[in-house]
Structures are given as C-alpha cells and as structure tokens.
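Visitor: no sequence on hand, only this structure:
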C-alpha cells in the first residue's frame, strides 16, 4: 500500500456508451491537487454548477448502479467500475471530466479503466495517503441481505451471492485485496443481467445501452454470450468489484474486512452511511508514522 497520495501523470482518455442511457460519452481523467479527492465534472452542463464531488452523501440513486449528484441536481451515473479501478490502482486525486450523464460501461468490467490508467501513469504527491481504519463492526441489513465492515490488518473482500438459476447458483469469493489481487482476481469480471428483465428495465429508462458486448446475459439457466464466462464465478467477483467502487465514495481506501451477502449498490451505500453515522467505529490513519517508526 502506498504511503503517499497519487494522481494521474497525464490525462486518461476513453469513450463509450452508457449501459442505461445508451448515450455516447467521452471521458478525461485528469491530474488533481493533493487532498482534493475524486471530483466529476459534467462538461456538457453549462447553465449551473457542473462539479460533482464524490462523497457518501452525494449518492442519490442506487438502482442497478451508483449515481452521484450535486446541490444543483447535476448527476453522474454508473461511476462504480471506474471508482474501483481508481482506488485499487492508488489514485487518490483526479478530476473526471465527462460530457454526458453516464460513465461509459466499456466491456462491463474495470479492466478497460485499468488499462487507460496504466497508460496515463501515476504521479506521487507529497501528502500522506489517508486510510479509513475500521475499529468496530459496522453493518447494514435488509431482510436476508447484509453488508458488514469489521476490523482487519489490511483490506479484505468477501462476498456471497445466490440466484435461482443453474447459470449462477450460490457463489462465494474471499480475498485479501491489494492492487495485484484486484488486477488478477476481479478487474476483468463483467456486470450481468437477465434477459427476462430487459423489457421492464428499458420501460423504466434503464439498460438502453446494454448488449452482450458489455454485459453477461442470462436466459433461464443459459448464458447467452457466445464467448461464455471469463471465470466460473465471474458473477460474485463482479459483485465484489462493485462493492470496492461503492466504498470509495468515502474518499479513502479501507483498512478492514468487507463482507457482503446478496448485497447490491443500495445496501453498499447504506453501509457507507452507517459508517459515517458512527465516527467512533473508525478513524482516519496514515502509514507515514508506521514508516518513520520502522526506520
């Protein structure tokens, strides 16, 4: 884990369609000053404040994706896959310029974002990197769904899902999570959806850009994508990827263990808000003092 903050060395540029809006958008992830965090800017919005800082409170909607908004009502949708890549590659500060309402879905995973960030490179900054160290159990529960943070020496990610289809069934993943593990275990795992839900979603204005190019599509017990899965348990691994991105709206990486049971974006954000409501259950810490003591 890096002890000091980083931003991108040069702009990371990419473009594509939004999975829900179907709109084509262009994105530039640009360098930002130390301690400024991740800030989205809607460059297509000219008539009001178009700056949308990331925070737990900024999350305004969680149906099939994470949406953030500012006080002027300007929103950016489906930020979680980029956010996961940013936190796990160690990008603390960035300005994300996007010329539409939704982040491009790319191939449905974080891998395209990892690749563009690798090309841009990272630049170290003098400010120490802050971590959210979990001191006590923090939990969000909704029926049989649950999301929990507990103390741990590093960042751990555990997730369990269960769907009544032979294509998924019950899947569990439990990983000690760092940059190398994210790159090899989670980054390429794609979002997924069910064919029978597509018409209803499109009637609600969702999934308009969803195709088998950017989503694993399931029909009954059959996976429709001709290339099949990238991993036998790609589904649960994608849920873990989502959770990492959803947690990074807190503005700092986690030192603790996340456990999700059938959780989604809504419960992940409920956990974020539970953490913010319990300041005694966590603290901000840095690794700089640890390094000084080791010298």
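Guide: Looks like it came in fine. Small disclaimer: the values here were computed from a predicted structure and weren't measured.
Visitor: contacts and neighbour counts: CA atoms only from here.
Guide: Fine.
Visitor: so residue 170 sits against residue 232, correct?
Guide: No - Residue 170 lies out of contact with residue 232 (CA atoms under 8 Å); the separation is 11.7 Å.
Visitor: the more surrounded of these two?
Guide: Between residue 170 and residue 232, counting by other CA atoms under 10 Å, residue 170 is the more crowded of the two (16 against 12).
Visitor: quick one, what contacts the more buried one?
Guide: By CA atoms under 8 Å, 6 or more residues apart in numbering, the contact list for residue 170 reads 160-163.
Visitor: contacting residues around stretch 43-61?
Guide: Residues contacting stretch 43-61 (CA under 8 Å, 6+ apart): 37-42, 66-70, 72, 74-76, 97-100, 249-251, 266, 269, 272-273, 276.
Visitor: putting a second one here so we can go through both:
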C-alpha cells in the first residue's frame, strides 16, 4: 500500500472532553508519519510523533507525550478515523492538550478527511501480517489475532449492569463499512461515574451531545441510541484507533473480549515486531 496524506489543509474547532475548553485543530498534509504539534506551546519542543513509545496514562483514553513533557490526550477516536481512511502521514496542529470530542464518535473526523481529500505519496508502507495466533489476556480481558486474508474484528463486551449487559459484533473492515456501521457510534459512561469524574476535573466538556449516559433503565440522551448495540460498536471504534498507534495497516482477524485502552496498547506492542 502507498502511504497517504490529505490533499489540502482543513480546520475544525470543538470542545475538548476533559478540560471543556474549545480546541482549534488544523490538519495539514505531511510526509513524515503522524505528528501532533502543540501550537499553544512557545518552545520548539512541541511536536509529538505517533509512536507506541510515546503513550502514557491509558486509564480513560489513549494519550501521547514527548520527552519534553508536551502532551496530547484522548486521541483514540481521531486515530480510528485515520486507520479507516488509510492516512499514514499528517500534521495535526492543536492549540490545547486534547482532541475535540466532536459528538463522541469518529463521524466528524471522517467527514473532515473526505472534505480535505486524500493524496497518495510515493513511498510504500508494509502491513502487519498476522501469520500465527497472537494472544494477550489480563483477568477477564482478552485479545487474540489470527491469520486472515483481510482485516476483521470481532468484539464482545459484558457488564454487570441492569441495562447494559452483553453485546457482540463482527465486521470485515473497509471504509464503507466503517463509515456506516462504526464511525457514528458514540463514547459512553455510566450515570454513577459522573460525580467522580467532575470532582477529579475530568469530563468537564462532557454533555449529552457528545456522550451516551447509561442509567439502570436506559440512556439519558433524548435522542436515544444510534444503534441498538452502539456500545460494542464504540468499543470496536476504540480498538481500531488504539492499534493505529503502530501506523501500519493490519492483515488479520482481531478478536477482543472486554478489552480497553491499556490492553489494546500492550497488544499493539506484540504486533509491532511482526
């Protein structure tokens, strides 16, 4: 596959999930991988390359930092859209330390890439080809990769919750399927988490416009769900983004059970050397 970037620059401004501040994002064509640039920092040490060695604090999202302390939080939805669009090279300028949350899904990012257009570069990129089973587990969380002629993901979730219990989906991934079935799925949280998050200065930008809030009897969002199984679809969106940390296409079948950002990144470390 040829490396790819966007054809022209494009801008978007939206609220960051955790700080609740407006973030201006400017996307520019690039040819040196995915690079995040904190334009709000005065020094020249404000560039953070998309690299697994730069990940940190994977409790509630996927975050990266450089050796000088510049950080960018909550990049997983953006990375997921990059993976679906096969974009390997891009400059991402931000005037804050997190990505806009948009509507809590990857839909806006896909639309931005479509507006900017895609341009092929001269250099090739080698895919990660799963040739033998790869397995990682932590308690009841599991990820497996199996040989497969394509890119397929099977994902299962299970919660001990009155409303949200078990869901499972499986998709062969391509841009058409991703755009229709996965990109619109929004991030979600439980009503009992809200007080803790606010007390710890997290999710200050979270609203019913950019997250699903789950209660014991349903969801608080007036418009309801976009899919009956929107929760597991969003978890699939997340793992697609987390594995994009390697910035290489994947050929294989990924099976994930109750995985999360931390396990996703540990699994990516296993795939890195394949």
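Guide: Yep, that arrived. Just so it is clear, the model here is predicted, and its values are computed rather than measured.
Visitor: returning to that earlier point: the contacts of stretch 43-61 of the first structure in helices, which ones?
Guide: In helices, judged by DSSP state H, the following of the contacts of stretch 43-61 of the first structure are found: 266, 269, 272-273, 276.
Visitor: break down the stretch 1-150 of the first structure into its helices, ranges please.
Guide: 80-89, 111-120 (DSSP state H, counting those that start in this stretch).
Visitor: quick one: which of those is nearest residue 243 of the first structure?
Guide: Residue 243 of the first structure sits nearest to helix 80-89 of all these, at 8.0 Å, using CA to CA.
Visitor: tell me the angle that closest one makes with helix 111-120.
Guide: Taking axes from the mean of the first three to the mean of the last three CA atoms, to 10 degrees, one finds helix 80-89 of the first structure and helix 111-120 inclined to each other by 50 degrees.
Visitor: helix 80-89 of the first structure vs the second structure, average offset?
Guide: Superposed on the second structure, helix 80-89 of the first structure shows a mean distance of 0.8 Å to its aligned residues (mean CA distance after the TM-score superposition for the first structure).
Visitor: matching residues in the second structure for that helix?
Guide: Here helix 80-89 of the first structure aligns to the second structure at residues 76-85, judged by TM-score structural alignment.
Visitor: cool, stretch 143-150 of the first structure as well?
Guide: Aligned by TM-score structural alignment, stretch 143-150 of the first structure falls on residues 139-146 of the second structure.
Visitor: which residue is the nearest non-sequential neighbour of the most centrally placed residue in the second structure?
Guide: Residue closest to the average C-alpha location in the second structure (CA atoms, centre = their mean): residue 76, at 2.2 Å. In space, and not counting its chain neighbours, residue 76 of the second structure is closest to residue 241: 4.8 Å by CA to CA, 6 or more residues apart in numbering.
Visitor: which position in the first structure aligns with that neighbour?
Guide: Per TM-score structural alignment, residue 241 of the second structure is aligned with residue 245.
Visitor: average gap between the host helix or strand of that match and the second structure?
Guide: Following DSSP states H and E, the helix or strand that holds residue 245 of the first structure is helix 234-247. Compared with the second structure after the fit, helix 234-247 of the first structure shows a mean deviation of 0.3 Å (mean CA distance after the TM-score superposition for the first structure).
Visitor: and that helix, what other elements does it pack with?
Guide: In terms of contacts (3 or more CA pairs under 8 Å, 6 or more residues apart in numbering; DSSP states H and E), helix 234-247 of the first structure is packed against helix 80-89, strand 155-163, strand 169-176, helix 265-276.
Visitor: residue 259 of the second structure: neighbour count?
Guide: 23.
Visitor: now do the contacts for it.
Guide: Residue 259 of the second structure sits in contact with 141-143, where contact means CA under 8 Å, 6+ apart.
Visitor: in the first structure, which of the residues you listed still touch?
Guide: Contacts conserved in the first structure for the contacts of residue 259 of the second structure, using both residues aligned by TM-score structural alignment, their matches' CA atoms under 8 Å: 141-143.
Visitor: buried only: go through those residues for me.
Guide: For these, a burial check counting by 16 or more other CA atoms under 10 Å picks out 142-143.
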